[in-house]
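Based on what follows, work out the 3D shape:
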Amino acid sequence: MASAKYSNQSRYTVAVDCIVFGYDGQNLKILLVKRALTPLKGKWSLMGGFIAKNESADEAASRILADLTGLKDIYQEQFYTFTKPDRDTQERTISIAYFSLIDIKKYKESISTAYQAQWFSIKDYPELIFDHGEMVKMAQKRLQYKATSHAILFELLPDKFTIPLLQSLFEDVYETNFDKGNFSRKMLSTGLLQKQKDKDKTGSKKGAYFYKLDKKNYQQNLHKFLKLVPNPNNFI
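Okay, the predicted model is just below:
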């Protein structure tokens, strides 16, 4: 015998919204799309959608990201649930928010054009619908905090990278400047980087050595990332 539904309870729509962070070698960016539904059709929005009856929130987020980027198994993390009764002007909608990290240059051709998707600098992006602006700011704070103790920022980089490129990424994520010598010394002291034989000579004749993330010793050295960012509690 089938169990009865909960009586006298309201029914809400549940959605997921995805903040997709990317790095192009110069700027931290977010991926936005033109909203296809009314109200606010044609306005800039995060990529999102409703959770189907037969899927979890994680599965819905993965599906939506795959539709947008053509990619599977990319880094994604659920970070907050937005529940204000009036957050969506159409009807009561609860949104479970995720952030994802991809290397823009590596996956540039995979981004779907069906949603009029476009990359914007995290420092300069258009006004977003509903509470999506709040979602972006909260996701940025979560990214800053998580990166103090986990090597997730490497998800934004190519397989081989230079120390100057890594420093540029950290500076953009944390909106600050790091001393060149001090940053290099601290980063190398983590034991997470494997020096390569070849160099990137696009910036100068001398060039800068390429490095790779040492995935073998990844877990045991993660705690050393805490030394890279001053006052990590500011990013909680």
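
use CA for all of it now, contacts and neighbours both
OK.

Name the residues of the longest helix seen in the chain that come out as buried.
Criterion DSSP state H: the longest helix present in the chain is helix 132-146. Across helix 132-146, burial judged by 16 or more other Cα atoms under 10 Å covers 132-133, 135-136, 138-146.

structure for this one too, so we can compare:
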Amino acid sequence: MNETDFLNDYDPSAFQRPSVAVDLVLLGIRAGRPAVLLVKRDQLPHVGRWALPGGFVGIDESLDAAAARVLREKAGMAEAHLEQLYTFGAVERDPRMRIISVAYLALLTEQAFDAALGVKPALLPAAIHVAWAGETGGPVDMLAPGGEKLTLAFDHADILATAMLRLRGKLDYSDVAFALLPELFTLRQLQDVHEAILGTALNKPAFRRRQLDKGWLMATGAYESGAAFRPAELYRFQRLMAD
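A predicted model of the protein is given here:
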């Protein structure tokens, strides 16, 4: 039998097909803390719980295309840098049926985060509270703007915990911090991002020395406006040198 005959005779129903979904972790820094955009489920199961924006992957749709579609439809964003975070495939992660979810991570500047809230006011900006130090790993809590703890649907709390662990692990050697900043930023803003992700205060002189020694920062000669005291110099990330 050749391959053409084999494919013509092949029975796709011979094996069970799990459904595949994508879930988006749209993460930014707000009020000095990592925050994520959530949607409230209006359908069973887990109706009334908060969830990451997500959806099923169409049979003729790639994973990246599905993630881009969910980004447009549920977050109101035309585009964002989406990268695969992890695949979640616990057998009973969804009570309806066997559903495998591919989680995507998108790091948003404060402007992009606020713009999404303006376009989709039903989105909730929830703060991520991480109780563990360093790269220990473990559960995280999601807090509403008023401070109350939120109950998340499915295994979305696990997805968020994985996102925070990934960010902490990549923070020192990659450019993830700069994805959360505007094109021009101060060293104080860069340190604020690091402290928000790490959940701890950093020594100012040591932090600045280390960042400047990496060769990733280019001083622009421009200064921030509207500062109450002496304005700080603005820097730009040198992407080519980081690569």
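
Next, the TM-score between them, please.
Once superposed, chain against chain, the TM-score is 0.84 (TM-score structural alignment, normalised by the length of structure 1); 219 aligned residues with a Cα RMSD of 2.1 Å.

before we move on, back to that, next structured bit after the longest helix of structure 1?
strand 161-162 (DSSP states H and E).

Would you mind giving the residues in structure 2 matched to that next one?
Per the alignment by TM-score structural alignment, strand 161-162 of structure 1 matches residues 185-186 in structure 2.

What lies in contact with that stretch?
224, 232-236 (Cα atoms under 8 Å, 6 or more residues apart in numbering).

counterpart of the longest helix of structure 1 in structure 2, which residues?
Against structure 2, helix 132-146 of structure 1 falls on residues 156-170 (TM-score structural alignment).

Check which helices and strands the helix or strand harbouring residue 191 of structure 2 sits against.
If you go by DSSP H and E, residue 191 of structure 2 is part of helix 187-198. Helix 187-198 of structure 2 is packed against strand 33-40, helix 156-170, helix 176-179, helix 204-213, strand 233-237, with contacts defined by 3 or more Cα pairs under 8 Å, 6 or more residues apart in numbering; DSSP states H and E.

pull the longest strand from structure 2.
Taking DSSP state E as the criterion, structure 2 has its longest strand at strand 19-30.

re earlier: relative to helix 204-213, how tilted is the helix holding residue 191 of structure 2?
Compare the direction of helix 187-198 of structure 2 with that of helix 204-213 by axes from the mean of the first three to the mean of the last three Cα atoms, to 10 degrees and you get 100 degrees.

Check the mean deviation of helix 187-198 of structure 2 from structure 1.
Helix 187-198 of structure 2 differs from its equivalent in structure 1 by a mean of 0.6 Å after superposition (mean Cα distance after the TM-score superposition for structure 1).

my guess is residue 136 of structure 1 contacts residue 19, does it?
Yes. At 6.5 Å, residue 136 of structure 1 counts as touching residue 19 under the criterion of Cα atoms under 8 Å.

Now the common contact residues for the two.
Common neighbours of residue 136 of structure 1 and residue 19 (Cα under 8 Å, 6+ apart) do not exist.

For residue 210 of structure 2, what is the corresponding residue in structure 1?
Checking TM-score structural alignment: residue 210 of structure 2 goes with residue 186.

Nothing else from me, thank you.
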